[in-house]
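# no sequence for this one, just the structure:
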């Protein structure tokens, strides 16, 4: 795994209610293709990007954004950098090692319901066109 030059801070969006010091790990089902168990944990250097991920995450809880720190090596997320956004403008990363929760972020920008639905619709089309391919 090649470590990108980005040193953060980093953020992870989820519907899980976590505490300071908790570890986020790989090995859970994908939010976008629940039949896939993920080999990586994903994160971003953009708090609003993590907020979007939290809004789109599966589960019943409230969307939450956490500031996290990688506990091991990480790399650019090839699901967005190689396929959709060369050069990683989304500042999206992944790791096989856990992320440690440092703090909860509460000032991220929430999307209006219409904008969130547009993202869900767009994601559904992308997953259908690509048959939901996720580089895992």
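Looks like it came in fine. This is a predicted model, so every value here is computed, not measured. Numbering: from 1, shown residues only.
# okay, CA-based contacts and neighbour counts for the rest of this
Fine.
# start to end distance for stretch 124-134?
13 Å (Cα to Cα, to the nearest Å).
# all strands of this structure, in order?
Counting by DSSP state E, the chain has strands at residues 10-14, 23-24, 41-44, 64-70, 75-76, 92-95, 99-105.
# list the helices and strands the fourth one packs on?
So the one you mean is strand 64-70. Helices and strands touching strand 64-70, by 3 or more Cα pairs under 8 Å, 6 or more residues apart in numbering; DSSP states H and E, are strand 10-14, helix 47-56, strand 99-105.
# which of these sits most buried?
Looking across the helices and strands packed on strand 64-70 with neighbours counted as mean count of other Cα atoms under 10 Å, the highest average goes to strand 10-14: a mean of 26.
# Report the inter-axis angle for that one versus strand 99-105.
If you take axes from the mean of the first three to the mean of the last three Cα atoms, to 10 degrees, strand 10-14 sits at 80 degrees to strand 99-105.
# and strand 10-14, how far from the chain's centre?
Distance, stretch centre to chain centre, for strand 10-14: 6 Å (Cα atoms, centre = their mean, to the nearest Å).
# same check, this time on stretch 46-54
With Cα atoms, centre = their mean as the basis, the mean position of stretch 46-54 lies at 7 Å from the chain mean.
# before we go on, here's another structure to hold up against the first:
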């Protein structure tokens, strides 16, 4: 199970988030509940339950929904959900604190701390671009963004989802063909803060960044390509993006 922006449950959650931004919390709550009712696997149920929890007015109900989200995340227990454990345990700790249950609040708070820090994702990792590169080449920070000519990148961005890297390649500037390289970090890396906990809990897109070089160790040519209509929607989003980076 991995993040797919074309998944109906993911789309419903994104629709609900849009309603939240428009100041329509009741409508958003209804859409999130619809996402929960349409969820068919543990990953979808984890995502939907998280957003249903946010709209519960009763603290006990909010706690139950966050615990439900956690239970499904623990059943998935892969790199797509591990980044969410910190947020889930933190929210559960806050609920316990407000309910006056200090013992369980401390337990959940300590668990949240245990899941903070650098990601433990082992990859494989991918970087999408239109640049023609070779195995053994190094991708380094300090270059112009693939998406905004006026932006110099302080980090190199990469992902563990080949389809995410493929989308990045399709959207990248340049006239060359889309290339998705298999890359190997040469140093430490961190969750991409542009996506982590900004919309979805944790880092389900498994997007990362580093200031150390990425070494190209291979190339893939097969990924789920976007339709022209889907690509146009992504380009519109990118055009209004305020400095956030895809991939």
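Alright, I've got the coordinates. As the structure is a prediction and not an experimental result, all values here were calculated from the model.
# ok so, going back, including distance to residue 25 of the first structure, could the helices and strands packed on strand 64-70 of the first structure go into CSV?
CSV is the format used below for these (distance: least, Cα to Cα, whole Å):
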stretch, distance to residue 25 of the first structure
strand 10-14, 11
helix 47-56, 16
strand 99-105, 7
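# which stretch among the ones you listed comes nearest residue 86 of the first structure?
Among these, helix 47-56 comes nearest to residue 86 of the first structure, with 16.7 Å by Cα to Cα.
# check contacts around residue 110 of the first structure.
By Cα atoms under 8 Å, 6 or more residues apart in numbering, the contact set of residue 110 of the first structure is 48, 51, 52.
# between the helices and strands packed on strand 64-70 of the first structure, which one is nearest to residue 22 of the first structure?
Nearest to residue 22 of the first structure, of all these, is strand 99-105, at 5.4 Å by Cα to Cα.
# can you tell me which residue in the first structure aligns to residue 131 of the second structure?
Mapped onto the first structure by TM-score structural alignment, residue 131 of the second structure lines up with residue 16.
# which residue sits closest to its match, ignoring its sequence neighbours?
Of all residues not flanking residue 16 of the first structure in the chain, residue 61 sits nearest, at 6.4 Å (Cα to Cα, 6 or more residues apart in numbering).
# just checking, that neighbour touches residue 15?
Yes: judged on Cα atoms under 8 Å, residue 61 of the first structure makes contact with residue 15 at a distance of 4.8 Å.
# and for the two, which residues touch both?
By Cα under 8 Å, 6+ apart, residue 61 of the first structure and residue 15 have no common neighbours.
# Compare neighbour counts for these two and give me the winner.
Set residue 61 of the first structure next to residue 15 and count neighbours by other Cα atoms under 10 Å: residue 15 wins out with 18 against 13.
# gap between that one and residue 7 of the first structure?
According to Cα to Cα, residue 15 of the first structure and residue 7 of the first structure sit 25 Å apart.
# Please apply the same query to residue 134 of the first structure.
25 Å.
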